[in-house]
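Novice: Build me a model from this:
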Amino acid sequence: MIDISPSVMQLLLAFAVAAPLLGAAAALLPPPPGLKGRNPEQAVLRHGVTVTGAVLAAVLALAAGFDHDQPSRFQATTDISWIPALNVRIHLGVDGISLPLLVMTALLFFLCALYSYFKLPAGPSAKAFTALLLVLETGTLATFAVLDLMLFFLAFETVLIPMYFLIARWGGDRRQAAAWKFILYTLLGSVVMLLGLLLLGLHAGTFDMTALAADGGRGLTATTQLLAVLAIGAGLAVKTPMWPLHSWLPDAHTAAPTVGSVLLAGVLLKMGTYGFVRILLPATPDGMETVAPYLGAFGAVGILYGSLACLWLARKGNKGDLKRLIAYSSVGHMGFVLLGIASMTPTGVNGALFANIAHGLITGLLFFLVGSLKDRYGTADLDTLAGATGAALYGRAPRLGALLAFAAVASLGLPGLAGFWGEMLALFGAFDPAEGLSRPAFLTWTAMGAFGTLLTAAYLLVVVRRVCMGDPAAQPAGPAALADVRGYEFAAWTPLVALTVLAGLWPAILLGLTDPAVQKLLAGGKA
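Specialist: From the prediction side, this is the model:
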């Protein structure tokens, strides 16, 4: 820990949330006179790298100044009255639950901006792309930093329009349909969520998340808690996405540009599960206790459904798109997160939070890699990659093949890498759920989740075998040589590889932050 004054910590958090929005406005302004005659598109992309880099530096400074001896306490807090009539406040703060998400979000946006500087997806203009990327960053960082229900809703909704345009204007085939499906699903879910947030805040007499957590639902009837959980949970479940509300995700991922897929999987999906932990678990414990067995069931079914869909897509002759396959794998991985949350135990919730971070790092890397394959081959179709073009990555581009194999084994939960700990802890939490929950039901969900880990290993190993292990000499239709990892790709991917290894070998770096905060959160809800 570096000794940083509370006022500086407040400024760092406020800067991290507000700077991307100001940067987006600056990106839309005419270029300065000195840039006339030069390349304005590269200049605005460089502006995006600069702003996201500054935000990452501020978040890292915030993490360095964070008091790791008290991760359950909100730090760098700002609390200003905004709408007195409704008692809505501009309330910001960070604890051990939100800090890892803030760091991962800032890192992924910086890496995406850096990647786009060298490989901008085809679309209308670099100005619009950069501005949308920065608005998206403001919305996601604010979601993890605000401590007021109405501000949470505004931040939650801020991400919809920029992501819609990123898919619709810079995406691939069927991008318009995918973009409309994305925004319709999430908007409908958000309408229901808003009703639940209003119900919760008005009945409790406050929209402040810290006050709601401290009260632990004592001022709310069981019926009010249940209705709030159902309404708010529906909106959060769409964004997670929870089976069977997931069908927008494969289309969105398949059509989105590479950086859109990275951010969608690495950041946006985490907003839904974060809402379950930050709002519903502490503020409506009785309602969550009623809903938890069903939430666990949906999570367990999602694990099996996502894995079976991936197995089908990986089979030869099924024309499976690799981006679509990874999207379905996200349904399965987020099922483990939901199962951990549903257990309502410190072990399970810690596992869910760890799995959130691991999924963001690993799946972000996978989408980067598949995007680079699509750039090189012109397709992400698995049959084409494994057949006519002769991917055989170990022989044609050994570094690219090794990275793809690394990301695959990390995603299947190999011990020693980040993907292992979250899913294991989520299963342990479901194996021994909180008092009052049905142990036989959760044992069933645990068994389903454990079987899902075997299916996950099966489809990912099939993908590695088909894409990486072909014989280049036996497939003359493919290029004799393939561009291996380029410098900018190495710069964008190396941090994700390093953090995946670090979190896998030293899980205490995350659990030391989340566990005290989770213990306090669950204790407050049960008090």
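
Novice: Please count neighbours and contacts with C-alpha atoms only from this point.
Specialist: Noted.

Novice: ok, the closest residue to Pro257 other than its chain neighbours to Tyr115 distance?
Specialist: Residue nearest to Pro257 in three dimensions, not counting chain neighbours: Gly171, with 4.8 Å by Cα to Cα, 6 or more residues apart in numbering. Relative to Tyr115, Gly171 is positioned 16 Å away (Cα to Cα, to the nearest Å).

Novice: cool, and Val51?
Specialist: 14 Å.

Novice: Surely Phe354 is in contact with Phe420?
Specialist: No. At 9.5 Å, Phe354 does not count as touching Phe420 under the criterion of Cα atoms under 8 Å.

Novice: Between the two, which has more neighbouring residues?
Specialist: Using other Cα atoms under 10 Å, the more surrounded residue of Phe354 and Phe420 is Phe354, with 27 against 23.

Novice: Now name the helix or strand holding the more buried one.
Specialist: Here Phe354 sits within helix 346-377, counting by DSSP states H and E.

Novice: got it, and Gly189?
Specialist: Secondary structure assignment for Gly189, by DSSP H and E: helix 175-204.

Novice: which secondary structure elements does that helix contact?
Specialist: Under the contact definition 3 or more Cα pairs under 8 Å, 6 or more residues apart in numbering; DSSP states H and E, helix 175-204 sits against helix 149-158, helix 160-170, helix 222-239, helix 248-255.

Novice: what's the helix or strand just after it packed up against?
Specialist: Toward the C-terminus, helix 175-204 is succeeded by helix 209-215 as the next helix or strand (DSSP H and E). Here helix 209-215 touches helix 281-283, helix 508-526, going by 3+ Cα pairs under 8 Å, 6+ apart.

Novice: Another for comparison:
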Amino acid sequence: MDGFAWLSVLWLAPVIGAGAVACVPASARAAARWVAFAASLVTLAVAVVVAVRFDPGGERFQFVESHSWIPAFGTRYELGVDGVALVLVLLTAVLVPVLLLAGWRDGDRAAGRRPVHAYVSLVLIVEAMVLMSFLSLDILLFYVFFEAMLIPMYFLIGSFGDTRGPRAAVKFLLYNLFGGLIMLAAVIGLYAVTAGGASPFESGTFDFRAIAGAISSGELTIDAPVANALFLGFMFAFAVKAPLWPLHTWLPDAAVHSTPATAVLMMAVVDKVGTFGMLRYCVELFPDATRTFAPLIITLAVVGIVYGALVAIGQTDIMRLIAYTSISHFGFIVLGIFALTSQAQGGSALYMVNHGLSTAALMLIAGFLIARKGSRAIADYGGVQSTAPVLAGTFLVAGLATLSLPGLAPFVSEFLVLIGTFTRYPVAAIVATTALVLSAVYVLWLYQRVMTGPAREGVRDLGRRELAVVAPLIALLLFLGVYPKPALDAITPAVDATLTAIHEEDPPPTVPVFEAEQGGGHR
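Specialist: Presented below is the predicted three-dimensional model:
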């Protein structure tokens, strides 16, 4: 590393872009959009530089920056990136310019003097806060941005969605603020533990690496009841944001009543902070509590997998159907995290990326279709492929990715999660596989009802801007489907480091032993 503050530049680029948008005259809507888009491309360029310079075989946390922030609280401005954070940073940096293109006209529908300026600025601010959540190595710093990102998301849902957007935005905010309040109590409790008499630290600290290292080495021991309470405080907030069944009820409304681009920003980017937090903070800070609650959480994850798929089958609203598929997919991610095997956790981290890409493709293409006819009802469509073959074809590819068809990116991650889970929780893995059949039902049935049959009325095919949105997503789904090695090369060392830190090993393979008739031996 050359000592340059790449990570600070990474998250500050969209902040500076939002500031630049504010300086654009109110009448220059097109200029505001292009300034925001340029800022998102700069962020993507910096993320690519970080990815290229990242050494999978080197230190776990790289590009580390550490500066004093609030010495009295033992908290620092400390950033760093490992393999799991890196792939999520790349996902965020790739999706934001795509979403700005997809929502190019979204700000025009809102009231106010500078609606376009506000819309693109809010998207950039969300991007900056999500990036900071992935990069933070200080627990308090992480918490600040974990909560702060709710405010711009609240305005994106409430001010730029449909007429029910404000109500959905309030529901989104209340659920997540309550989860954050519980987490705040846990953060304070963790600080108190590190400041206690049995702590190896001179005073309280929020340094994630120091706390995790002390717990791993046995220098810091947290009493089981306290550790369980702190774990549940963190886990509750992450489960709300992820969302994990039964804390998911805010998601369908927020996804349906916001713009498609905002819905993707929420489900494909913001919600990943919840599953990322489970993998980094819950597992590594509270290993014994993780083992204690893993069976319960895995049960909830499996219920979410099956529930989300079943409810999706019964939907009559295209966007609500896609929202419920995400609940099912988040169940797979959580299942992989708490199976506590290298395959399952590696697959879970990769699933975060692949779900982001597949959900973005499916929801944005559905949004383009709905914008043409003005209806979300499945019954209002039919025969779209006869007049818009490119739209129908890309919708089919995105749908097949959602059902984890081999050759497309989600298959690899879902397969790893199921294989890794089966070695430790075979019943959970077997029940979760039912979602493979259920997902085929809701995806193919949706395609059949909307895209096939006689055309009800002509639907315009995708334009150049819309193709520019869809093409990179489809390309990435195909690339990661046939060659996931670059992502797994970055993820695997980070996952292995997590399991090593909590002293967890993969279960040994079970080899059947057969009686040999000759010689009475075994083979």
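
Novice: TM-score of the superposition?
Specialist: After superposition, the two chains reach a TM-score of 0.91 (TM-score structural alignment, normalised by the length of the second structure), with 489 aligned residues with a Cα RMSD of 1.5 Å.

Novice: Comparing Gly171 and Tyr115 of the first structure, which residue is more hemmed in?
Specialist: Ranked by neighbour count (other Cα under 10 Å), Gly171 of the first structure and Tyr115 place Gly171 first, with 26 against 22.

Novice: Counterpart of that one over in the second structure?
Specialist: Counting by TM-score structural alignment, Gly171 of the first structure lines up with Gly161 in the second structure.

Novice: Hmm, its match is touching Thr259, no?
Specialist: Yes. Using Cα under 8 Å, Gly161 of the second structure is in contact with Thr259, at 5.2 Å.

Novice: ok so, going back, which among the helices and strands packed on helix 175-204 of the first structure is found nearest to Gly296 of the first structure?
Specialist: Closest approach to Gly296 of the first structure among those (Cα to Cα): helix 222-239, 12.2 Å.

Novice: now that closest one: which residue numbers in the second structure?
Specialist: Residue span in the second structure matched to helix 222-239 of the first structure, by TM-score structural alignment: 224-241.

Novice: Same check on stretch 16-25 of the first structure?
Specialist: Counting by TM-score structural alignment, stretch 16-25 of the first structure falls onto residues 10-19 of the second structure.

Novice: Give me the aligned partner of Asn435 of the second structure over in the first structure.
Specialist: Rather than Asn, residue 435 of the second structure is Ala. Matched to the first structure by TM-score structural alignment, Ala435 of the second structure sits across from Gly452.

Novice: Count the residues that sit near its match.
Specialist: When neighbours are counted by other Cα under 10 Å, Gly452 of the first structure registers 25.

Novice: before we move on, the earlier item: go through the helix holding Phe354 of the first structure and flag the buried ones.
Specialist: For helix 346-377 of the first structure, burial by neighbour count (16 or more other Cα atoms under 10 Å) applies to 346-374, 377.

Novice: Next: stretch 300-320 of the first structure.
Specialist: So for stretch 300-320 of the first structure, counting by 16+ other Cα under 10 Å, buried means 300-311, 313-315, 320.

Novice: before we move on, what about stretch 246-265 of the second structure?
Specialist: Going by neighbour count (16+ other Cα under 10 Å), the buried part of stretch 246-265 of the second structure is 247-265.

Novice: With stretch 395-404 of the second structure instead?
Specialist: Across stretch 395-404 of the second structure, burial judged by 16+ other Cα under 10 Å covers 395-404.

Novice: just checking, which of those residues belong to helices?
Specialist: Counting by DSSP state H, those place 395-402 in helices.

Novice: which bit of the second structure covers the helix holding Phe354 of the first structure?
Specialist: In the comparison with the second structure, helix 346-377 of the first structure aligns to the range 342-373 (TM-score structural alignment).

Novice: Mean per-residue distance, that stretch versus the first structure.
Specialist: Following superposition, stretch 342-373 of the second structure is found to deviate from the first structure by 0.7 Å on average (mean Cα distance after the TM-score superposition for the first structure).

Novice: Do you have the strands of the stretch 401-527 of the first structure handy? List them.
Specialist: In the stretch 401-527 of the first structure, no strands are defined using DSSP state E, counting those that start in this stretch.

Novice: hey, which of the helices and strands packed on helix 175-204 of the first structure is tucked in deepest?
Specialist: Mean neighbour count (mean count of other Cα atoms under 10 Å) peaks for helix 248-255 among those, with a mean of 25.

Novice: Nice, that's everything, thank you.
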